[in-house]
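**Student:** predicted structure and sequence below. I'll ask about it afterward.
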Amino acid sequence: MHDTSPTPDGNDAARVVDAPADNWVDRSAPRFTRPFLRLSRADRPIGTWLLLLPCWWGLTLAMLFDQQPRWFDLWIFIGCGAGAWLMRGAGCTWNDITDRHIDDKVARTRSRPIPSGQVSVKGALGWMIAQMLIALCILLSFNGAAIALGVLALLPVAIYPFAKRFTWWPQVFLGIAFNWGALLAWTAHTGSLGAPAVVLYAAGIAWTLFYDTIYAHQDTEDDALIGVKSTARLFGDNTAQWLRRFLMGTVGLMGLAVIFALRDSASFLALIIALSGPWAMGWHMAWQLRSVDINDNDKLLRLFRVNRDTGMIPLVFFAAALLA
């Protein structure tokens, strides 16, 4: 059963049950905006971080690659932050529109704004378009190649909500969409797509498979009842073995991306510092792996959320390598 107590804004509709109890939307946002902000998951910022961090990986690795940091990179950094917030919101809105008949059958999701009646489908569509248009304005400030990549990113975003209906690997489609920023930010800095960015993108997909499989284990019983597929259901009791493979894939691919990017341009010290990023990230993922209990939903949600810190780790090392 989901919480049916009034929300902090005095409405009868329930607070979204998997949002932090003290989130800023329920506490401080203007009342009329709260249903739309909940629709964008603004009350749960972890998704924005998971979308944004690959962008910042791509930007810092590109700066290491050509050793040509510019003032415009500061705008790329800021623009990626705003764009990630907007496009994560638009993507979540699209996801909730397409999943509205599934969400009302799952305990964790039936309190979301559309199935709970806080926002109509027409209102959600208008909100999605508004977020996308603002994000487009940011994208148009980048170079042509980055703009083309940004437009192309709409394809995996559009497909992802349907993936769990036709494949046991919907987390792959989420990874394709969520890590696209690694390609875009690299290209926004360098002007063209390069092999290090593609390998970094693959590392991000492996990371997404790791954290979203953990997340998906919260819904395995409901998903089985309604026929929704996921890697969590596919792996079952073998989840730990698969998570270990995704951990190794993340670390190995990110390490290769660093080597490809820095081998001809950076100092040996910068290379060592940058390579320490995926190594340290791997240790953090290994700690998560040791803590996973697929039958403890509270722990699963906590582990999912700490992946903001996981993704911050290589970014810190890449930034430090820029100073070496």
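**Tutor:** Good, I have the coordinates.
**Student:** for the rest of this, base every contact and every neighbour count on C-alpha atoms.
**Tutor:** Noted.
**Student:** what ranges do the helices span in the stretch 151-300 of the chain?
**Tutor:** 154-166, 170-178, 180-190, 195-216, 220-226, 231-235, 239-262, 268-291, 297-305 (DSSP state H, counting those that start in this stretch).
**Student:** take this one as well and set it beside the first:
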Amino acid sequence: MTNTDQTPPTSGTVADARADNWVDRYAPAWLKPYARLARWDRPIGIYLLFWPCTWGLALAAIANPERGFDWIACILMAIGATLMRGAGCTFNDIVDRDIDMQVARTRSRPIPAGQVTARQALAFLVAQALLGAIILFQFNRFTVIAGVASLVLVAIYPFMKRVTWWPQAFLGLAFSYGALVGWSSQTGGFSPAILLVYFGTILWVIAYDTIYAVQDIEDDALIGVKSTARLFGSKTRPIVTGFYAGAYALWLAGATMAGAGLMFFALSLVAAGILAWQVWTLDADVPGNPGVRFYSNHYVGIALVLALLAEWVW
């Protein structure tokens, strides 16, 4: 049932966070609202931002075997993904604070719930962005410039749900950028191979975020927020299937151009199987079903990076 009650919840726990998450259990009271702003209690976004970075690093290792996989860059990108995902979510919550108050799943977030003011959230945003910049400046000049350019995508994304039915496409442009950053950190530029992987990742993000947005269709319709879930409607499953198929095809093409072979192709079928399971079992009428399918994309990321690393070792 749609919940349009605009009274902030009394509990500090965010509605779509797991009840036993580490923030609620262990974080000090003063940190909890900020940790929730950065989604540390819901780390799936960190994973989905980080895995494309590892794909770029692993593809660069396959293309240049003598250089190998840069584990230091991998660690830096994990930290950077945590900071920039937190900064992006904080910015999103500042911009969407009025909308979040009207949606059952989001009105328990720190700003609409009154746990943090917009001014405090802005200060937290700046702190995360500055720390993220320190991480970014550890890489070559091309990667730094590319990373700074990606901030335009991060900045415009929260506004897209107001003006287009395709906000998921803009999320895809931003969330897939790690593949370009990972590759360029090792090569000093882009290539057709990594661009194919980037475009494939955009399709992947559009598809999985459409599944995620299925949970909010009723609330979004009431308040006039646009999404691909609302746009696709009853055709969501076949359209998402098409996006996933396109993503996998582009990943295979990009990996082939970078030098991947049968080892990657065989092991990447695990990722393809998870994507197929998602669309085969997706049922928007079953509470929690879309959320579980969305979260399983974490394992898609793991499966692909392991397939790429196995190819590099082979």
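**Tutor:** Arrived safely, thanks for sending. These numbers come from a predicted model, not from an experiment.
**Student:** TM-score of the superposed pair?
**Tutor:** Scored against TM-score structural alignment, normalised by the length of structure 2, the superposed chains reach a TM-score of 0.96; 310 aligned residues with a C-alpha RMSD of 1.6 Å.
**Student:** sorry, back to before: most tightly packed of the helices of the stretch 151-300 of structure 1?
**Tutor:** Stretch with highest mean neighbour count among those: helix 180-190 (a mean of 27; mean count of other C-alpha atoms under 10 Å).
**Student:** and it, which stretch of structure 2?
**Tutor:** Aligned by TM-score structural alignment, helix 180-190 of structure 1 falls on residues 177-187 of structure 2.
**Student:** what lies in contact with the matching stretch?
**Tutor:** Residues from elsewhere that reach stretch 177-187 of structure 2 (C-alpha atoms under 8 Å, 6 or more residues apart in numbering): 49-57, 59-60, 70, 73, 139-140, 142-143, 146-147, 150, 189-190, 194-195, 197-198.
**Student:** please repeat the previous calculation with a cut-off of 7 Å.
**Tutor:** With contact meaning C-alpha atoms under 7 Å, 6 or more residues apart in numbering, stretch 177-187 of structure 2 is reached by 49-50, 52-57, 60, 139-140, 143, 147, 190, 194, 198.
**Student:** over to stretch 216-224 of structure 2?
**Tutor:** Contacts of stretch 216-224 of structure 2 (C-alpha under 7 Å, 6+ apart): 2, 103, 226, 229, 230.
**Student:** read off where that stretch ends up in structure 1.
**Tutor:** Mapped onto structure 1 using TM-score structural alignment, stretch 216-224 of structure 2 spans residues 219-227.
**Student:** what's the closest of the helices of the stretch 151-300 of structure 1 to residue 25 of structure 1?
**Tutor:** Proximity to residue 25 of structure 1 (C-alpha to C-alpha) singles out helix 297-305 among the helices of the stretch 151-300 of structure 1, at 17.8 Å.
**Student:** re earlier: can you select the buried ones among the contacts of stretch 177-187 of structure 2 for me in PyMOL?
**Tutor:** Buried members of the contacts of stretch 177-187 of structure 2 can be picked out in PyMOL with the line below, counting by 16 or more other C-alpha atoms under 10 Å:
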select buried, resi 49+50+52+53+54+55+56+57+60+139+143+147+190+194+198
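**Student:** that older thread, and the match of helix 180-190 of structure 1, how far from structure 1 on average?
**Tutor:** Once the two are superposed, stretch 177-187 of structure 2 sits an average of 0.5 Å from its aligned residues in structure 1 (mean C-alpha distance after the TM-score superposition for structure 1).
**Student:** kindly report the same for stretch 79-90 of structure 2.
**Tutor:** Stretch 79-90 of structure 2 sits 0.2 Å off on average (mean C-alpha distance after the TM-score superposition for structure 1).
**Student:** how about that stretch, aligned to which bit of structure 1?
**Tutor:** So stretch 79-90 of structure 2 sits over residues 82-93 in structure 1, by TM-score structural alignment.
**Student:** touching the matching stretch from outside, list them.
**Tutor:** So stretch 82-93 of structure 1 is contacted by 39-41, 48, 51-52, 124, 128, 131-132, 135, 138, 157 (C-alpha under 7 Å, 6+ apart).
**Student:** now do 6 Å
**Tutor:** By C-alpha atoms under 6 Å, 6 or more residues apart in numbering, the surrounding residues in contact with stretch 82-93 of structure 1 are 39, 40, 48, 51, 52, 128, 131, 135.
**Student:** what lines up with the third one in structure 2?
**Tutor:** Aligning on TM-score structural alignment places residue 48 of structure 1 opposite residue 46 in structure 2.
**Student:** got a list of contacts for the helix or strand where that match lies?
**Tutor:** Using DSSP states H and E, residue 46 of structure 2 falls within helix 44-63. With C-alpha under 6 Å, 6+ apart as the test, helix 44-63 of structure 2 has contacts from 68-69, 78, 81-82, 175, 178-179, 182-183, 258-259, 301, 305, 308, 312.
**Student:** try it again with 7 Å
**Tutor:** Residues contacting helix 44-63 of structure 2 (C-alpha under 7 Å, 6+ apart): 67-70, 74, 77-78, 81-82, 85, 175-176, 178-183, 186, 255, 258-260, 295, 298, 301, 305, 308-309, 312.
**Student:** buried residues in the helix or strand just after that helix, which are they?
**Tutor:** Following helix 44-63 of structure 2 in sequence order, the next helix or strand is helix 71-95 (DSSP H and E). Of all the residues in helix 71-95 of structure 2, those buried under the rule 16+ other C-alpha under 10 Å are 73-74, 76-94.
**Student:** on that earlier part again, closest to residue 265 of structure 2 out of the contacts of stretch 216-224 of structure 2?
**Tutor:** residue 229 (30.8 Å).
**Student:** I figured that closest one hits residue 213, correct?
**Tutor:** Yes. At 5.7 Å, residue 229 of structure 2 counts as touching residue 213 under the criterion of C-alpha atoms under 7 Å.
**Student:** what's the average distance of stretch 244-257 of structure 1 to structure 2?
**Tutor:** Using mean C-alpha distance after the TM-score superposition for structure 1, the mean distance for stretch 244-257 of structure 1 is 0.6 Å.
**Student:** what's the matching range in structure 2 for that stretch?
**Tutor:** Going by TM-score structural alignment, stretch 244-257 of structure 1 sits over residues 241-254 in structure 2.
**Student:** same question for stretch 288-301 of structure 1.
**Tutor:** Going by TM-score structural alignment: stretch 288-301 of structure 1 matches residues 278-291.
**Student:** who touches that stretch?
**Tutor:** 211, 212, 214, 215, 237, 241, 293.
**Student:** so how far is residue 75 of structure 2 from the spatially closest residue to the first one that is not a sequence neighbour?
**Tutor:** Leaving aside its chain neighbours, residue 211 of structure 2 sits nearest to residue 290 (5.8 Å; criterion: C-alpha to C-alpha, 6 or more residues apart in numbering). Residue 290 of structure 2 sits 31 Å away from residue 75 of structure 2 when distances are taken as C-alpha to C-alpha, to the nearest Å.
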